[in-house]
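Engineer: this one's sequence-less:
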């Protein structure tokens, strides 16, 4: 492998979260300037959250730089303290993987992924591995196998746990940046925690990333912040409503395509997505600017459902919701039946949503697919998983705050309230 080349002059990004982001390696600078990485400027970090928190317009580009910067700080601390358990030769690999971990995110990624069965990590790996991408060409200048190593870290298959831990674990640079950044741009205080303290107590130890036991309270604060952010921001029911409407848009468009519908407006990358033939070059074109232009054009489609759903999303005329303490299948089925009688397709205008912890990984040590846990290192050099020593972590791990939300078009029920069964009028407070 070629020796990493330092830049002749350090590059600096001004950042609202970390104050400054420092780029010292030529490879990292070249990666930032690839077209694939620059595309992340056109992908929002929080998807549809901007319809709930108007300041949430920040991009995957700024987040990816932030993850890189936290990773750089961690490694710099390891090198300053000359920790023997830190594999110095992996420095550039960690920095590149941190920078590129989200390069495969699509527009409104989770809604598109849900509809078309795509996965942003798989796309990140494809962008890293396919030889005709600018990212791959930069990485291959380091070593012929360097793209495979970077992809291995992103896919969490790399053979050195400590390298993967920096980018993907219960206490990783990715989570630390997005909590601070998302809290800043949404204007909430939930996501704040003492980053500098956590970085000071992190250690490489026998192939693991660990935390000094004296830093446990700083980590507890981080985990509590994460918990609050998920329930107050990421799982906000209005944001979920926007995701529901957007998912219904893509679901309807996909159904129409399969039925042979002739769209008044279509773009080739989206058409190949429908056909499951999307290439990396196509994927590069799929950004939020293109998708919002598509949604605008779809408001003029002859299909009334597609036109209405697209208009709802663009105009923020979202579905309203009622909260259900438990799932009542008979009540939901009655509502579906009545909607059909009113000429409204419940497949597109009714949704039951439960905010599962699909992104919030609570501690379940030993379970399949569990992210690498947080290990505490005591003064006797013993390692203990944090929930075994922290009552706070045990408490938030066991809390299930999720409730069912039933999403529906409010004006429909108001206009036809007298036609609804008494139990449904009571549910929607129409009596």
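Structural biologist: Done, it's in. Bear in mind that the values here come from a model prediction, so they are computed numbers and not experimental data.
Engineer: going forward, measure contacts between C-alpha atoms and count neighbours the same way
Structural biologist: Noted.
Engineer: tell me the contacts of the residue sitting furthest away from the middle of the chain?
Structural biologist: No residue in the chain sits farther from the centre than residue 418, which is 42.1 Å out by Cα atoms, centre = their mean. With Cα atoms under 8 Å, 6 or more residues apart in numbering as the criterion, no residue contacts residue 418.
Engineer: from residue 289, how far off is it?
Structural biologist: Separation of residue 418 from residue 289 (Cα to Cα, to the nearest Å) stands at 42 Å.
Engineer: what does residue 324 give?
Structural biologist: According to Cα to Cα, residue 324 and residue 289 sit 36 Å apart.
Engineer: kindly report the same for residue 198.
Structural biologist: For residue 198, the distance to residue 289 equals 37 Å [Cα to Cα].
Engineer: over to residue 268?
Structural biologist: Distance from residue 268 to residue 289, by Cα to Cα: 15 Å.
Engineer: isn't there a helix covering residue 295?
Structural biologist: Yes: with DSSP: H, G, I helix; E, B strand; the rest coil as the criterion, residue 295 is assigned to a helix.
Engineer: report the contact partners of it.
Structural biologist: By Cα under 8 Å, 6+ apart, residue 295 lies in contact with 310-311, 314.
Engineer: okay, one more to line up with it:
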């Protein structure tokens, strides 16, 4: 029998706190889970620095990837199977893309990407197409199979319905991370009726749609997502930890460029610092490696690197104040000057961080970040865009919300050492914000 059609002699299951069980019958899926590139995801947290705020948020990209696979498996096997709009030949492709969609995430994911100008989706494709165990498994399923999986990740695959299952405004990826992140952070915001959504999902030529009778379940999902972003993902304490993490990496990169002699040489970072990173170098990086360096760099002679690493390891985070960079830019310039007079480098100790989200949007052709809308399927077969039918979704549709914070080391500003007059002036400005 062809490898792509091989089944395990008996079904394997992973016990899962969100879906109860993750079911595996396909040999390809089981072999992909066993690859070293997929196992690496156990060492990458799903929520980066969020564990500083919500202590339960220690779950990994491995957990989440299995969850996305399970949702797609249920959609295909329970809801799409036998329907004329669904091409059964795309079943294994969809399952593999769902399982591997986050394969290229680096340690502390988005913070890491920002500093080194990386794209995890590009690295996912590189892993799928490169000299890796994952590629070897996929190639056994067909010579062009790795390329097809990479195209789904890149959103260029010809069957847009397959792409929409893991990349749309209501996809398996978002369904899983909202439920999983809510579970592990302990909040109630991210819960929605996934069972109802899976009962009303239907295949169409370009994307998955939802029966009109399931509109309230879709509304529930949209509002859960909206709340999770502002109550969990953009939490100011989490962002404070991200700011410090980002500044540590910037400082290490700057010191390397200045030929600073590290006590603990950042050998795992050299190719990153010099923009010569290979896929093999990238795959050696995980959060255990990063935290090892942060632990050791607390002993460095450079006071900024040492201080920032100690702050991160000991959770001595920056304080924050509300800040409008457009309206208060003069205050920021004034604070930069005062920080320098106080002996604090504002590049590392005075940071404006902004977070923004578009909770839901309808399709706007030709505009940046085009989004396919969520469609409701009426009994007549007519498709209706969600915000045209739901007053709740219409209220947030197309509205981009942005939040700005100014981060600074409160302990250093309020200490009794250094130029106390300047520090008093800094405190006065910060307290007025």
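Structural biologist: Received the coordinates, thanks. Predicted model, so just to flag it, every value in this text is computed and none were measured.
Engineer: follow-up on the earlier one: residue 198 and residue 289 of the first structure: who's more crowded?
Structural biologist: Of the pair residue 198 of the first structure and residue 289, residue 198 is the one with more neighbours under other Cα atoms under 10 Å, namely 21 against 12.
Engineer: in a strand, that one, correct?
Structural biologist: No: assignment of residue 198 of the first structure by three-state DSSP gives helix, placing it outside any strand.
Engineer: does it really touch residue 217, like I thought?
Structural biologist: No: between residue 198 of the first structure and residue 217 there is no contact under Cα atoms under 8 Å: 9.5 Å.
Engineer: average gap between the lengthiest strand in the first structure and the second structure?
Structural biologist: Identified as the longest strand of the first structure according to DSSP state E is strand 6-15. Here strand 6-15 of the first structure, set against the second structure after superposition, deviates by a mean of 0.7 Å using mean Cα distance after the TM-score superposition for the first structure.
Engineer: neighbouring contacts of that strand?
Structural biologist: By Cα under 8 Å, 6+ apart, strand 6-15 of the first structure touches 20-26.
Engineer: how about stretch 303-321 of the second structure?
Structural biologist: 52, 236-237, 240-241, 244-245, 247-248, 251-252, 294-295, 297-300, 348, 405-410, 430, 433.
Engineer: 7 Å instead?
Structural biologist: Stretch 303-321 of the second structure has contacts (Cα atoms under 7 Å, 6 or more residues apart in numbering) with 240-241, 244-245, 248, 251, 294-295, 297-300, 405-410, 433.
Engineer: please name the nearest non-neighbouring residue to residue 251 of the second structure.
Structural biologist: Leaving out its chain neighbours, the residue that sits closest to residue 251 of the second structure by Cα to Cα, 6 or more residues apart in numbering is residue 305, at 6.3 Å.
Engineer: now the strand or helix carrying the one you found: how far from the chain's centre is it?
Structural biologist: Under the criterion of DSSP states H and E, residue 305 of the second structure resides in helix 303-314. Distance of helix 303-314 of the second structure from the chain centroid (Cα atoms, centre = their mean, to the nearest Å) equals 25 Å.
Engineer: average gap between that helix and the first structure?
Structural biologist: Looks like 0.7 Å for helix 303-314 of the second structure (mean Cα distance after the TM-score superposition for the first structure).
Engineer: where do the strands of the stretch 101-250 of the second structure begin and end?
Structural biologist: 201-203, 208-211 (DSSP state E, counting those that start in this stretch).
Engineer: deepest in the core, which of these is it.
Structural biologist: For the strands of the stretch 101-250 of the second structure, the largest average neighbour count (mean count of other Cα atoms under 10 Å) is found in strand 208-211, namely a mean of 23.
Engineer: next, the mean deviation of it compared to the first structure.
Structural biologist: Strand 208-211 of the second structure: mean distance to aligned residues in the first structure after superposition is 0.9 Å, counting by mean Cα distance after the TM-score superposition for the first structure.
Engineer: report the buried residues of whichever helix in the second structure runs longest.
Structural biologist: Longest helix in the second structure by number of residues (criterion: DSSP state H): helix 236-257. By 16 or more other Cα atoms under 10 Å, the buried positions in helix 236-257 of the second structure come out as 236-253, 256.
Engineer: and it, how far from the first structure on average?
Structural biologist: Relative to the first structure, helix 236-257 of the second structure is 0.5 Å off (mean Cα distance after the TM-score superposition for the first structure).
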